[in-house]
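> sequence and predicted structure below; questions after.
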Amino acid sequence: MSGSGAALRGHDAELREALSELRGRREELSGRIREEEAERRRLQRRLRALSERLASTDESLARHLAARGELDRTIAETEAAYGKILERSQPLLDVLKGEAGNAGKATEPQSASKGKEKQAHGPKDS
């Protein structure tokens, strides 16, 4: 039995050493797990913050796009109305130019003919 007792003590020592090594590996692994869990929590907080920023940016972008669309419509309507005004004012401008030309022609001969009449008849007082 003394031989088997020594073998048993040897096995016991090896078993205790193996268990100690396994517990050490387990503690090392538990440390890594805690680090990764902490990193995971940090990433989840960051992800929530980024998701909130993304949602806020999406809402703001939608408002800006809608406002730009409204401005585009207003600009298009204004340009179309301005084009119609220009189109409709051209005949009026042509008429005014014609009338201004006619008015200038009409006043020139009358004043020139009055001067000629005075010269032809001579002064009334003489």
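On my side now, so go ahead. Not measured: the values here are computed from a predicted model.
> all contacts plus neighbour counts: C-alpha atoms, from now on.
OK.
> separation between Arg42 and Asp72?
44 Å (Cα to Cα, to the nearest Å).
> again but with Glu17, I slipped
80 Å.
> go on, Ile85?
Using Cα to Cα, Ile85 is found at 20 Å from Asp72.
> helices and strands around the helix or strand where Glu87 lies, which ones?
Following DSSP states H and E, one finds Glu87 within helix 2-121. Using 3 or more Cα pairs under 8 Å, 6 or more residues apart in numbering; DSSP states H and E as the contact test, no helix or strand touches helix 2-121.
> which residues are in contact with Arg26?
By Cα atoms under 8 Å, 6 or more residues apart in numbering, no residues touch Arg26.
> what's the neighbour count on Ala66?
12 (other Cα atoms under 10 Å).
> also this one, for the comparison:
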Amino acid sequence: MAQQAAVLQGCNNEVVRCLEDLCLRRDELARQIRRDEEERERLRRDVRALGERLERVSGSLARKAEARDELDKILAETDAAYVKILDSFRALLSVLKQEAGALSKTAVLESNVT
């Protein structure tokens, strides 16, 4: 009977060691789970913040692109108007040169007549 008690005590000790080992494993897994949950929550906050930032940047880009397009339109219209002004100046210069030439010829002719 003493031998059976010793075997029983040995089995009991082994069961206790196995239970302690399982408890240690469970505690380690619980720590890992808490750490992973904290990281998951941090990543969710980061994703949310990045999503908000992406929306702000996208809105800003859209407004800036619209402003650029408007400036491109204004520049094109201004350039076209400037070309028309240059053409008008050239035409005016040509007319002035012709009139000046005609006046010079008239002045020369009148000075030759006297």
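Arrived safely, thanks for sending. All values derive from a computational prediction rather than experimental measurement.
> sorry, back to before: how distant is the helix holding Glu87 of structure 1 from the center of its chain?
3 Å (Cα atoms, centre = their mean, to the nearest Å).
> for stretch 112-125 of structure 1, same thing?
Worked out by Cα atoms, centre = their mean, stretch 112-125 of structure 1 lies 78 Å from the chain centre.
> list the contacts for the most centrally placed residue in structure 2?
Centroid-nearest residue in structure 2: Val57, 5.0 Å away (criterion: Cα atoms, centre = their mean). Applying Cα under 8 Å, 6+ apart to Val57 of structure 2 gives no contacts.
> pull the contacting residues for Leu15 of structure 1.
Neighbours of Leu15 of structure 1 in contact, by Cα under 8 Å, 6+ apart: none.
> ok, now Val16 of structure 2?
Val16 of structure 2 touches nothing, counting by Cα under 8 Å, 6+ apart.
> go again using 10 Å as the cut-off
Listed by Cα atoms under 10 Å, 6 or more residues apart in numbering, the contact partners of Val16 of structure 2 are 10, 22.
> with the one 5 residues further on instead?
With contact set as Cα under 10 Å, 6+ apart, Asp21 of structure 2 has these partners: 15, 27.
> do the one 4 residues further on as well
Taking Cα under 10 Å, 6+ apart as the contact definition, Arg25 of structure 2 lies against 19, 31.
> and for Leu86 of structure 1?
80, 92-93.
> same deal with Leu50 of structure 1?
Contact partners of Leu50 of structure 1, counting by Cα under 10 Å, 6+ apart, are 44, 56.
> Glu77 of structure 1 matches what in structure 2?
Here Glu77 of structure 1 is matched to Glu77 in structure 2, going by TM-score structural alignment.
> quick one, what contacts that match?
Residues counted as contacts of Glu77 of structure 2 (Cα under 10 Å, 6+ apart) are 71, 83.
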